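Asks: let's see this in three dimensions:
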Amino acid sequence: MAIDRGSTFAFREFQGGKNKMRRIGTLENTELAQRLCDYLVTQAIDASCDPESDSPDSGWDIWVRDERQIEQAKKELADFRSDPEQPRYQVKREATHIRQEQIAAELAQQKRTAENDRIANVTKSALGEPIRAPLKQSGYPVTIAVIILSVIASLTTHFGQPRRSRAPGKVTLEEQVYDALSFVDRKEFVKSGGNPFASVETGQVWRFVTPMFLHGDEFHLLFNMVWIYFLGSVIEKLQGSLFFAVVLVTTQVSGMLLQVMLPDPAVLQPIFQGTPLDFLAQTLSGSPFAIGASGAVYGLFGFLWIRPKVDPGYPIHLVQTNVVLMLGWLVICITPLIGDVANGAHIGGLLAGVGFGFAGKLKFG
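Replies: Okay, here's the model as predicted:
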């Protein structure tokens, strides 16, 4: 027996009144109510049922969400009451499948909304530029590791000026660490007659990278580590630790190689002598004893500078102030204003980073 409460509709509210449902009628038990709701769902009508009271003998209310479907739902309810045993109402399996698909779609939409909200909040890089894209990871362990190792190595080697032992023939820890991390061991360099690759040729290939952990003074260390953090953290979070490590190592090696392979001042002096550029004989000369992470710094800068120019969809663009600052410092270091700078490392690292930026196969995403 079906129970009808007339044409007056009751309302049910969910989630603070945002979603209202209308009661279209009542059926006598849960089996009939659920059977009708299953059928309505297969007819693309969002319906649900629940008991009208806590009494076991109470009827079950039928609710419809979309007000535009009220009349259709009322007609279906009337037809159902006339013969609820018709085969067309035996659609529990189909209704269950539809509900599962609806739940999956709703969860996917919630996930997209949450992601869009996260992006809309605009994550910012350490440089302050907005990152309008999902991050591959939240942390930047390689960046932190480089900073920690650089601080330890710089302090342990007395900022690239290891103190000697007063005892004849004894080597201090500072000297041992410095010789192990620099591009060439000083003894091997002298023994080989000044071959800058003397240590590398014996298989000590780590020396292409480890000079980046050594620094000449506190300012040198601070300057490089600040930029490693600013530039490295955003690349690592955007594209992952592996990608960042590849860019970091490649640009550092490129800068170190160019610095080592540049000619001695004696070779450059005849070229620039008597010209306003005679200082270039000193500032563009090579040395295997260059230390610091400047090559990697300029490599990371070169990548972030060029990548968005090649791929406008890249999610971060360096502000012009940072570009001018980095390029301006590069030029200033080449002038006589600042001495003892590994300009070859700066230029080599920058060129490698720019190359990464232009490489189409490394497009973001």
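
Asks: contacts, neighbours, all on C-alpha from now
Replies: Noted.

Asks: longest strand in this protein, please.
Replies: Ranked by residue count and defined by DSSP state E, the top strand of the chain is strand 19-27.

Asks: by contact count, what packs against that one?
Replies: In this structure, strand 19-27 packs against strand 11-14, strand 60-64, helix 70-82, with contacts taken as 3 or more C-alpha pairs under 8 Å, 6 or more residues apart in numbering; DSSP states H and E.

Asks: next helix or strand past that strand?
Replies: Per DSSP states H and E, the first helix or strand lying C-terminal to strand 19-27 is helix 30-42.

Asks: buried set for that next one?
Replies: Buried residues in helix 30-42, defined by neighbour count with 16 or more other C-alpha atoms under 10 Å: 30, 32-42.

Asks: can you show me the helices along this protein?
Replies: Applying DSSP state H to the chain gives helices spanning 30-42, 70-82, 92-120, 141-156, 173-181, 186-191, 218-239, 241-261, 265-272, 280-283, 294-310, 320-334, 343-358.

Asks: which residues touch the last one?
Replies: To tie it back to what came earlier, the one meant is helix 343-358. Contacts of helix 343-358 with the rest of the structure, by C-alpha atoms under 8 Å, 6 or more residues apart in numbering, involve 247, 250-260, 262, 283-286, 294-307, 310, 330, 333-334, 362.

Asks: how far away is the residue lying closest to Pro51 once chain neighbours are set aside from Thr30?
Replies: Leaving aside its chain neighbours, Pro51 sits nearest to Trp60 (4.2 Å; criterion: C-alpha to C-alpha, 6 or more residues apart in numbering). The spacing between Trp60 and Thr30, counted by C-alpha to C-alpha, to the nearest Å, is 6 Å.

Asks: now the second one, please; I'll put the structures next to each other:
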Amino acid sequence: MRMIGELPKGVDPRVLEDHLLGLGMKSRIDRRPDGGSVVWIINEDHVDRARGELQAYLAAPDDPRFRSSAPKASEARKAEARRDREFRKNYREAGDLWGAPTFRHRPVTVLTVAIAVVVYLLQQTEYEPQVVYWLGFFDWRNGFPDDRPRLGLTDVLNGQVWRLLTPAFLHFSPLHILFNCWWVMILGTAIERLRGSWKLLLMIVGAAALSNLVEYEYMERLHAAPTEVTRFYTFGGLSGVNYALFGYVWMMGELHPEEGLRIDSRNTVLLLGWLVLCFTGALGPIANAAHLGGLAVGMALGWMKY
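Replies: Okay, the predicted model is just below:
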């Protein structure tokens, strides 16, 4: 916000304020004790043009063109009030994550977490090998270890298309599943209650499939290249989906704030910092390509206002 000038006593500042607003330039008027006014322009990109309009108004305050802007200014204020009401309604819903913790309000979010928990519990039993065989990106029982990367799409192309999605429900430690389910509940609830269950469902399925494909392609190329990584490991988890949800909410908040979806800067730094930390290798084998793939998908959807 910048001051662009002053109006003397006796010159109506409201006429200038309406005129500027009718031209798409928001301003603020501060009254002085002597009866004059100080004029501020909100957007600094409008300073030069607004200053020119101010000078023109001072030179001819009775010019009809200045008063003719009143209807446009009134419509602009009404439109802004409508946007503000919509934003406040949406923002309350997005922030009230636990205000209505019923299945009816967020079925896709609850089902996603429930499936992940059930799969993880099965992984802690004697059935773990079968669970990993059937839910992994491919059945790694077939072939020697060095051949496993090349088998990646064989099962999918033979009709086992669920393998594009199901690796997202495999988790390999308590921290892994707790972290992922926590973020699904936070981000998924906000998206589902504001954008709808079907949109969230399609986002989860699409992000899971694409992030898994990206991770497989990355691992296949890494395996074939000269590297210290000499074996292909089974990957899984909802992290790719979570980074898609994060990217979506992040971009919606930045580009379409009126929709009420946003994530605060602290959590943005946390998730981006975690992404970088995973790339250092300090946390062991991590599906980093899936994280990046999910983030790219989510940011693209947010940019498109999906």
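
Asks: returning to what we had before: from the buried residues of helix 30-42 of structure 1, pick the one nearest Ala114 of structure 1.
Replies: Using C-alpha to C-alpha, Val41 comes nearest to Ala114 of structure 1 of these, at 27.7 Å.

Asks: ok, now which ones touch the closest one?
Replies: Contact criterion C-alpha under 8 Å, 6+ apart gives 47, 95, 98-99 as the residues in contact with Val41 of structure 1.

Asks: how far away is the equivalent of Glu201 of structure 1 over in structure 2 from Phe137 of structure 2?
Replies: In structure 2, the position corresponding to Glu201 of structure 1 is occupied by Leu157, as judged by TM-score structural alignment. As for Leu157 of structure 2, its distance to Phe137 of structure 2 is 12 Å (criterion: C-alpha to C-alpha).

Asks: now Pro71 of structure 2
Replies: To Phe137 of structure 2, Pro71 of structure 2 is 61 Å away according to C-alpha to C-alpha.

Asks: those two: which is more packed in?
Replies: More crowded of Pro71 of structure 2 and Phe137, by other C-alpha atoms under 10 Å: Phe137, with 30 against 13.

Asks: please name the nearest non-neighbouring residue to that one.
Replies: Taking C-alpha to C-alpha, 6+ apart as the measure, Phe137 of structure 2 lies nearest to Arg163, with 4.9 Å between them; neighbours along the chain are not counted.

Asks: try Phe66 of structure 2
Replies: With C-alpha to C-alpha, 6+ apart as the criterion, Phe66 of structure 2 has its nearest non-adjacent residue at 5.5 Å, and that residue is His19.

Asks: number of nearby residues for the one you found?
Replies: 27.

Asks: check which helix or strand it maps to.
Replies: Under the assignment given by DSSP H and E, the secondary-structure element containing His19 of structure 2 is helix 13-22.

Asks: which one of the buried residues of helix 30-42 of structure 1 is nearest Leu325 of structure 1?
Replies: In terms of C-alpha to C-alpha, no member of the buried residues of helix 30-42 of structure 1 lies closer to Leu325 of structure 1 than Val41, at 63.4 Å.

Asks: show the contacting residues for the equivalent of Ile235 of structure 1 over in structure 2.
Replies: In structure 2, the residue matched to Ile235 of structure 1 (TM-score structural alignment) is Ile191. Residues in contact with Ile191 of structure 2, defined by C-alpha under 8 Å, 6+ apart, are 94, 200, 249, 261.

Asks: surely Glu17 of structure 2 meets Ser37?
Replies: No - under the criterion of C-alpha atoms under 8 Å, Glu17 of structure 2 is not in contact with Ser37, lying 11.3 Å apart.

Asks: between these two, what contacts are shared?
Replies: Common neighbours of Glu17 of structure 2 and Ser37 (criterion: C-alpha under 8 Å, 6+ apart): Ile29.
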